[in-house]
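Colleague: everything below, folded, please.
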Amino acid sequence: MNKDKAIRVTNFLKKFSPCDISDSLVKHGFPNGGFFPNLQVQSNFELPIVGEAYTVLYAPLDDPRPAISKSYIDSIPLNSVLIIATTQILQLPYAPYTRINNAMYGGLMSTRAKFQNCNGSIIFGRIRDIQEHNNLQYPVMSYGLGTTAPKPVLKLIGINVQLEIVLNSYPNKTTLETIDPGDLIIADENGMVRIPISKIDDSTLENILDYIPKRVKADQLVAEDINEGKEAAKSQKLRRSNL
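Modeller: Below is the predicted model:
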């Protein structure tokens, strides 16, 4: 996505919640609504988090791929959302969702990310230095907290690469979703949603965006109807009939 379009789209999405985005994604063929479960807000900040994904991948030390020596934190694009994950072998489809007790992200990283005008950091693992993130008023989400740095057990193997996230969408069935560099990320206290820019064309993206305010308006009318004593099911059917 070119810079001007990215700015237009992200500014538009800031007006809505991840729930609104999910409704539109479901309408356009994404059954899970782009939702990545189990992430928790870890710092005080102005919601929502919106931006293009800048991805970072960690692996166990015995992974055959070479470690990357350069730091990912000094190359964050303006107004992006930093997404950090591990390889699949370190992920779990159930709590605590990661096999790693070490934190993958800390306060100094948020300090640098904020200085570079990153819009937020979302970590599919543990973080540490919780008070530092709060003092910065910088947006951070993660699966949980820890105290130990990642270096004793993890190595950096990918920057701006596809991330594969293990999910548990149905009983006894593990599923996999991907996040690609440049995908649109929207997150707040409800959770994180991804619009898969790499998997849709420009026309589909415009249709997804166009549906969002129409659905929001329809649901506002449903709420008004309910407050007037009307049945929810009938009102939903009526107000959404032309969407």
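Colleague: when you work out contacts or count neighbours from here on, use the C-alpha atoms and nothing else.
Modeller: Noted.
Colleague: nearest spatial neighbour of residue 33, skipping sequence neighbours?
Modeller: Counting by Cα to Cα, 6 or more residues apart in numbering, residue 22 is the residue found nearest to residue 33 once chain neighbours are left out, at 4.1 Å.
Colleague: let me know whether my guess that that neighbour is in a helix holds.
Modeller: Yes - the assignment for residue 22 is a helix, going by DSSP: H, G, I helix; E, B strand; the rest coil.
Colleague: show me what contacts it?
Modeller: Residues near residue 22 by Cα atoms under 8 Å, 6 or more residues apart in numbering: 32-35, 193.
Colleague: and if you look at residue 25?
Modeller: Counting by Cα under 8 Å, 6+ apart, residue 25 touches 31, 33-34, 195, 208.
Colleague: can you flag the buried ones in those?
Modeller: Buried by 16 or more other Cα atoms under 10 Å: 33-34, 195, 208, out of the contacts of residue 25.
Colleague: circling back: with distance to residue 236 and secondary structure as new columns, can the contacts of residue 22 be given to me in JSON lines?
Modeller: Listed next are those as JSON lines, based on distance: Cα to Cα, whole Å; DSSP: H, G, I helix; E, B strand; the rest coil:
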{"residue": "32", "distance to residue 236": "21", "secondary structure": "coil"}
{"residue": "33", "distance to residue 236": "19", "secondary structure": "coil"}
{"residue": "34", "distance to residue 236": "23", "secondary structure": "coil"}
{"residue": "35", "distance to residue 236": "23", "secondary structure": "strand"}
{"residue": "193", "distance to residue 236": "24", "secondary structure": "strand"}
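Colleague: want to put them side by side, so please do this one too:
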Amino acid sequence: MGSRENFGELLQQYSTCDISDALTMLGSPHGGCLPDISMWSPQRQEGHTRIAGPAYTVHFVRRGTEPSTIKEHYIDSVPAGTVIFISAPPDAANAVYG
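Modeller: Have a look, this model is predicted:
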């Protein structure tokens, strides 16, 4: 596969269905579908914006949970060209980013 810098360009030529079919053939559960994800930027689910790239996952937890062993703030370790995927407790009462 190409470098991280051209990953998005490489995938732009394929539809979501093409990518899902390929992931299914490679054994990815549910064709790589992650249910209940929606884009919130620049506007929620609006326009023709598409994003693609390697995922950098961040899992927010409730206060009082065992602290992370990561020595730096997560945002300072995000590699260039990645898409940040943030997960938070479902009943979080505030924004988790932005």
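Colleague: TM-score for the pair, please.
Modeller: The TM-score (TM-score structural alignment, normalised by the length of the second structure) is 0.70; 94 aligned residues with a Cα RMSD of 2.8 Å.
Colleague: which of the contacts of residue 25 of the first structure sits closest to residue 67 of the first structure?
Modeller: residue 195 (29.5 Å; Cα to Cα).
Colleague: can you check which helix is longest in the first structure?
Modeller: Determined from DSSP state H, the single longest helix within the first structure is helix 202-227.
Colleague: and the next helix or strand after that one, how far from the chain's centre?
Modeller: Sequence-wise, the next helix or strand downstream of helix 202-227 of the first structure (DSSP states H and E) is helix 232-239. On the basis of Cα atoms, centre = their mean, to the nearest Å, helix 232-239 of the first structure sits 31 Å off its chain's mean C-alpha point.
Colleague: residues contacting helix 232-239 of the first structure, please?
Modeller: Here helix 232-239 of the first structure makes contact (Cα under 8 Å, 6+ apart) with 218-219, 221-222, 225-226.
Colleague: out of those residues, which is most surrounded?
Modeller: Within those, residue 222 tops the neighbour count with 23 neighbours, counted by other Cα atoms under 10 Å.
Colleague: now for residue 8 of the second structure: what does it line up with in the first structure?
Modeller: Structural alignment (TM-score structural alignment) places residue 8 of the second structure against residue 10 in the first structure.
Colleague: what's the spacing between its match and residue 211 of the first structure?
Modeller: Look at residue 10 of the first structure and residue 211 of the first structure: by Cα to Cα, to the nearest Å, they are 16 Å apart.
Colleague: repeat for residue 8 of the first structure
Modeller: The gap separating residue 8 of the first structure from residue 211 of the first structure is 16 Å, by Cα to Cα.
Colleague: who has more neighbours out of those two?
Modeller: Between residue 8 of the first structure and residue 211, counting by other Cα under 10 Å, residue 211 is the more crowded of the two (18 against 10).
Colleague: neighbours around the spatially closest residue to the more buried one that is not a sequence neighbour, how many?
Modeller: Distances taken as Cα to Cα, 6+ apart place residue 24 nearest to residue 211 of the first structure, at 6.0 Å, with adjacent residues excluded. Neighbour count of residue 24 of the first structure, defined by other Cα under 10 Å: 24.
Colleague: distance check, residue 105 of the first structure against residue 188 of the first structure.
Modeller: Residue 105 of the first structure is 19 Å from residue 188 of the first structure, by Cα to Cα.
Colleague: to clarify, my last question referred to residue 76 of the first structure.
Modeller: For residue 76 of the first structure, the distance to residue 188 of the first structure - Cα to Cα - is 21 Å.
Colleague: please enumerate the helices of the second structure.
Modeller: Remark: helices assigned in the second structure by DSSP H are 7-12, 16-25.
Colleague: just how off-centre is the shortest one within its chain?
Modeller: This means helix 7-12 of the second structure. In terms of Cα atoms, centre = their mean, the centre of helix 7-12 of the second structure is found 15 Å from the chain centre.
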